[in-house]
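Student: After the sequence you'll find the predicted model.
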Amino acid sequence: MSRWEPNARGRLERAALELYSERGFEQTTVTEIAKRAGLTERTFFRHYADKREVLFAGSATLEELLVGALEGAPGSATPIAAVARALDAAAAAFEERRPHSQQRQKVISANAELRERELIKLASLSAALSAALRRRGVADPTASLAAEAGITVFKIGFERWIDESNQQSMSQIMRESFEQLKAVTAGN
């Protein structure tokens, strides 16, 4: 095996998703993932702490994208409008990864430990958005409420978007979900 492996992370991610889908998360080993990717276990551990992290490695990038978009919202934007802007940026980034997202979510949904890890990721995203809103001068509990509402919209919108019968873009779904949230909070 060569010492340098081009796109090792991508190969490991694809191999892991394939194996998790074929055999299940619990039944798949790091050795099998590395072998399927044509790499070594050592290479796997250079990129990921454990086999769960293959599914969650993009969390930091997603958080940076959300926070960056929120921070780029006009100063006059309401807290929820700034959060909506952040989710719109995330939706655009996800759009080309729909098949990957569908496959990843099936693996996560089939495993309680992974579902728990997904909830922790969502809580972390909410905390990051809340902190970004506070840096913009939004006081609590408004910052926390706007961030939590936004992450709820993201979660529900994401679930709708990966549904096989869905034909809408993630951006369309996020905008619709925000409109539905507004209707709910307006008492309609």
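Tutor: It's in. Numbering: from 1, shown residues only.
Student: Going by C-alpha atoms from here, please, whenever you check contacts or count neighbours.
Tutor: OK.
Student: List the buried residues for the longest helix seen in the chain?
Tutor: Longest helix in the chain by number of residues (criterion: DSSP state H): helix 112-135. By neighbour count on 16 or more other CA atoms under 10 Å, the buried set for helix 112-135 is 114, 117-118, 121-122, 124-134.
Student: Second structure follows, compare the two:
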Amino acid sequence: MGRWEPNARGRLAEAALELYSERGFEQTTVAEIAGRAGLTERTYFRHYADKREVLFSNSELQDLLVAATEGAPAALAPIDVLAVGLDAVSEMFEDRRAHARKRQAVIAANAELQERELIKLASLSAALAGTLRRRGVPEPAAGLTAEAGIAVFKVGFERWLAESEERGMATVMRELLGELKAVAAGGHGHGA
């Protein structure tokens, strides 16, 4: 009996972000999100487990990071494999800065959402470490590289979202990766 709803998932995600931005996460109900998207609550729950998941359910980021690092040339050092992954992720976000800023503002305003974001980043790190291990990088190097990579991504993402930042994400990520390499080599970085 279910009707096909074109891009229901995307419509729900957009409606949720709009409402969370306008009213706040806590004050918004699933019924309101579904209504804004022109869909039913039942349709909402077919796509998302709860009110939070609509902000975090995108596995595209992890899939892209894993695929890019798996496909990096075999001769690359682990940190340079990381650069390949960050470049791929940066490309994915290139036209999404306004959306990402809005999403981050919603997350920053709610401790429960901040916690969920950290869990997602930990999951990203674990996936990256697994990819590095499959490439033959031993422990603890695989885990350290993955954690450092996620730290670069987190700090770089926050920088890229800053109102004053106009450079592309890839440029910001490469700069921070250079800073990490400098610090790891015993320097103090370049300061930015």
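Tutor: Looks like it arrived, so ask away. This one's a predicted model, so the numbers in the text were calculated from it and none came from an experiment.
Student: Got a TM-score for the two of them?
Tutor: The TM-score (TM-score structural alignment, normalised by the length of the first structure) is 0.97; 186 aligned residues with a CA RMSD of 1.0 Å.
Student: now the longest helix of the first structure: how far from the chain's centre is it?
Tutor: Counting by CA atoms, centre = their mean, to the nearest Å, helix 112-135 of the first structure is centred 10 Å from the centre of its parent chain.
Student: by contact count, what packs against that helix?
Tutor: Counting contacts by 3 or more CA pairs under 8 Å, 6 or more residues apart in numbering; DSSP states H and E, helix 112-135 of the first structure packs against helix 59-71, helix 98-109, helix 142-162.
Student: Mind reading off the mean deviation between that helix and the second structure?
Tutor: Taken over the aligned residues, the distance from helix 112-135 of the first structure to the second structure averages 0.4 Å (mean CA distance after the TM-score superposition for the first structure).
Student: Ile33 of the second structure and Leu64 of the second structure, how far apart?
Tutor: Separation of Ile33 of the second structure from Leu64 of the second structure (CA to CA, to the nearest Å): 28 Å.
Student: Comparing the two, which shows the higher neighbour count?
Tutor: Ile33 (25 against 16; other CA atoms under 10 Å).
Student: so where does that one fall, helix or strand?
Tutor: According to DSSP states H and E, Ile33 of the second structure maps onto helix 30-37.
Student: Which part of the first structure matches that helix?
Tutor: Per TM-score structural alignment, the counterpart of helix 30-37 of the second structure in the first structure is residues 30-37.
Student: After superposing, tell me the mean distance of the matching stretch to the second structure.
Tutor: Stretch 30-37 of the first structure sits 0.4 Å off on average (mean CA distance after the TM-score superposition for the first structure).
Student: Over to stretch 144-158 of the first structure?
Tutor: Counting by mean CA distance after the TM-score superposition for the first structure, stretch 144-158 of the first structure comes out at 0.4 Å.
Student: count of neighbours near Arg52 of the second structure?
Tutor: Arg52 of the second structure, neighbours per other CA under 10 Å, totals 15.
Student: Now it. Nearest residue, chain neighbours left out?
Tutor: Leaving aside its sequence neighbours, Arg52 of the second structure sits nearest to Leu113 (CA to CA, 6 or more residues apart in numbering; 7.1 Å).
Student: any idea what that neighbour aligns with in the first structure?
Tutor: Checking TM-score structural alignment: Leu113 of the second structure goes with Leu114.
Student: List the contacts of the most centrally placed residue in the second structure.
Tutor: Centroid check for the second structure by CA atoms, centre = their mean gives Leu61 as the closest residue, at 5.8 Å. Contacts for Leu61 of the second structure (CA atoms under 8 Å, 6 or more residues apart in numbering) come out as Val89.
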